[in-house]
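Asker: Dropping the sequence and predicted coords here.
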Amino acid sequence: MSINNSMSTVITTDVQPLADVMLEPLVRATLLEDLGRAGDLTSNLIIPAEDRADLHLVAREPGVLAGLDLARLAFRLMDDGIVFQPLLRDGARLKPGDVIAAVQGPARAILSAERTALNFLGHLSGVASATARIADVIRPYGTRVTCTRKTLPGLRMVQKYAVRVGGGSNHRYGLDDAILIKDNHIAVAGSVKAAVERARQGAGHMVAIELEVDTLDQLQEGLDAGATVILLDNMAPDMLREAVNIVDGRAVTEASGRVTLESAAAIAQAGVDYIAVGAITHSVAVLDIGLDVAIGEGGV
């Protein structure tokens, strides 16, 4: 099969793909959710068992590709006789009409796995695309975009992977791999100093301690208590700049609070190390990717 994608428009990433053993339970559960108790009634009744199909995954709008391995697994788990031939890699900058992969094999099985494959591919490419848009805007200032724990239930691992594919960084994966002291923790503990000191006493030396602050007084108190990362919440660019000057390299700085593509550059110009954006995982639009009959080929 010969397919001519314009490789000059493709940028690939060196992000390490997730192992199949990590992805299979998620893909299998999603297929089972779709197949229900009786399987794909439409395909099984309409498509003869011996029919084969030759189809292409095709980008219908610009964006960044992510989730190719989940799409591959969706077809393989449905029928290991399906041949999935990727023509691009996760991280490719897509343009409309780019052929992402060729899918050949038993027609029934391909059509039964289609929606699961496209759901993963479209959603994760949407995450990567939203991340890349912000990463591209703030890159000149040496600032990086990072995700949050505002992820869709059950999809955190793959959403965070898509953030990396889009050029972003990952924040903590869960409550157990770093300490983030927020306003409610401070309120219950009684003060910033008390909260940070208790965290330092109990945490191992490998565990980062991040403190969320919304005033410069809290910032100074947290630095004095030994916080290693400072989350500057809902601060205007001028205040962020002052906060960065106060930190003066003694801690990693991270800005957050309803960050948009339009506001990201001004925040980055203030000199923060990271910008946390929940919307790149919890509110992204799906990237439009379709499964089409291969032009000039036989199929269903």
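Answerer: It's in. Nothing here was measured: the structure is a model prediction, and the numbers come from that model. Numbering: from 1, shown residues only.
Asker: From here on, just use CA atoms for contacts and neighbour counts.
Answerer: Noted.
Asker: Could you give the number of residues near Ile209?
Answerer: 19 (other Cα atoms under 10 Å).
Asker: Hmm, I typed the wrong one, I wanted Pro140.
Answerer: So Pro140, with other Cα under 10 Å, has 12 neighbours.
Asker: and what of Gly249?
Answerer: Gly249, neighbours per other Cα under 10 Å, totals 9.
Asker: go on, Met206?
Answerer: 8.
Asker: ok, which stretches of the chain are helices?
Answerer: 20-35, 41-46, 68-78, 107-138, 156-165, 183-189, 192-202, 216-225, 237-247, 261-269, 279-282 (DSSP state H).
Asker: could these be laid out in CSV, adding distance to Lys150 and mean neighbour count?
Answerer: Below are those laid out as CSV (distance: least, Cα to Cα, whole Å; neighbours: other Cα atoms under 10 Å):
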stretch, distance to Lys150, mean neighbour count
helix 20-35, 19, 14
helix 41-46, 36, 12
helix 68-78, 21, 22
helix 107-138, 13, 24
helix 156-165, 9, 24
helix 183-189, 17, 13
helix 192-202, 23, 17
helix 216-225, 24, 17
helix 237-247, 23, 17
helix 261-269, 18, 18
helix 279-282, 6, 23
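Asker: of all those, which lies closest to Ile100?
Answerer: helix 68-78 (8.7 Å; Cα to Cα).
Asker: helices or strands next to the closest one in the packing?
Answerer: helix 20-35, strand 83-86, helix 107-138 (3 or more Cα pairs under 8 Å, 6 or more residues apart in numbering; DSSP states H and E).
Asker: then this one, side by side with the first:
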Amino acid sequence: MTPSRCPLSDDLLRALLHEDAPHGDLTSDTLPLAGQGAVAFTARGDMTLSGVEEAARLFELCGATAQAVRPSGAQARAGDALLHAQGAPRALLLAWKVAQTLVEGMSGIAGAVRRMLDALREAGCDVPLACTRKSFPGTRAIAARAVKDGGGVMHRLGLSESLLVFPEHLLFLAEADRLAALAALRRAQPEKRLVVEVGSADAALAAARAGAEVLQLERFTPQALAALRASLQAAELQPRLAPAGGVNAGNAVAYASAGADLLVSSAPYWAAPADVQVRFERRADA
């Protein structure tokens, strides 16, 4: 595998290795380890794969050779081989836990995204699932990669790329100036869609009249979303509706059926990790 096939950068992967062994592997460096070894990653249960190429690259960065058996985004069943690596024992032991934990965590996120999308498709709802930027700080690149592998999209990757006006922004604008400020913001950033988070139907209608192209509905119930959709249609307003806050696997279909244009969720980031079995083997000395 070449680095170009690995979506996460070598710098990021080296940082993960450095975090785990900032001054080397004290145990492995001290023991008189000899010979050559092999490592096999195997799925313990059904999973949506993510981070397998990155895991292989981690072994390579430590001096071993490695190959992802199945690509990220693929489905694996219990017992399926995921990754093979070969090399000196110190190299294999240095990469082992970081690589295993990365695949387990990323595959957990990807699996949660895939399950939500599968439930939506089975219900006949062709609605995108967009994950927020509320991944654990420092893990956004990893989380975004896992979301993609699960079939989802990113709601926004950060503050620099999109317009999202929160009520907290409006708090610092004079009430009489708010609607004009939204309209001016839309004119000032013509290439960006204006997204406004609202917490009530009245606020949603006001934002739509000010030119909001997407309404992020904070803690709306599916019933409230359906009622808002009807009110907007009656007013001949057509912003996209994106429920957020509390959207999860248990209510995704209800929101989509109520008329959501996309679902915004952070729930996949907190999914249980997948379970990967790791087996070491000693090979005959060269």
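Answerer: Yep, it's here. What you see is a predicted model, and the numbers here were worked out from it, not measured in a lab.
Asker: returning to that earlier point: okay if I get the helices and strands packed on helix 68-78 of the first structure as CSV plus distance to Thr151 of the first structure?
Answerer: Formatted as CSV, these follow (distance: least, Cα to Cα, whole Å):
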stretch, distance to Thr151 of the first structure
helix 20-35, 15
strand 83-86, 27
helix 107-138, 11
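Asker: Roughly how far does the aligned residue in the first structure for Val103 of the second structure sit from Asn170 of the first structure?
Answerer: Using TM-score structural alignment, the equivalent of Val103 of the second structure in the first structure is Leu121. Using Cα to Cα, to the nearest Å, we find Leu121 of the first structure at a distance of 20 Å from Asn170 of the first structure.
Asker: Kindly report the same for Asp136 of the first structure.
Answerer: The value you get for Asp136 of the first structure to Asn170 of the first structure, if Cα to Cα is used, is 17 Å.
Asker: and the gap between the aligned residue in the second structure for Gly202 of the first structure and Ala181 of the second structure?
Answerer: For Gly202 of the first structure, the aligned residue in the second structure is Ala188 (criterion: TM-score structural alignment). For Ala188 of the second structure, the distance to Ala181 of the second structure (Cα to Cα) stands at 10 Å.
Asker: Equivalent analysis for Phe41 of the second structure, please.
Answerer: Distance from Phe41 of the second structure to Ala181 of the second structure, by Cα to Cα: 54 Å.
Asker: repeat for Arg115 of the second structure
Answerer: 40 Å.
Asker: and what of Ala201 of the second structure?
Answerer: In terms of Cα to Cα, Ala201 of the second structure sits 20 Å off from Ala181 of the second structure.
Asker: picking that back up, could the helices of the first structure be laid out in CSV, adding distance to Pro96 of the first structure?
Answerer: Below are the helices of the first structure laid out as CSV (distance: least, Cα to Cα, whole Å):
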stretch, distance to Pro96 of the first structure
helix 20-35, 27
helix 41-46, 28
helix 68-78, 17
helix 107-138, 14
helix 156-165, 19
helix 183-189, 45
helix 192-202, 50
helix 216-225, 47
helix 237-247, 37
helix 261-269, 22
helix 279-282, 22
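Asker: Nearest to Glu61 of the first structure, out of these?
Answerer: Nearest to Glu61 of the first structure, of these and by Cα to Cα, is helix 107-138 at 10.8 Å.
Asker: Tell me what angle the closest one forms with helix 156-165.
Answerer: Put simply, helix 107-138 of the first structure runs at 50 degrees to helix 156-165, going by axes from the mean of the first three to the mean of the last three Cα atoms, to 10 degrees.
Asker: by how many degrees do helix 107-138 of the first structure and helix 68-78 diverge?
Answerer: 170 degrees.
Asker: Quickly note the distance from the aligned partner of Glu161 of the second structure in the first structure to Val272 of the first structure.
Answerer: The alignment partner of Glu161 of the second structure in the first structure, by TM-score structural alignment, is Asp177. In this view, Asp177 of the first structure and Val272 of the first structure are 23 Å apart by Cα to Cα.
Asker: neighbour count winner among the two?
Answerer: Val272 (25 against 12).
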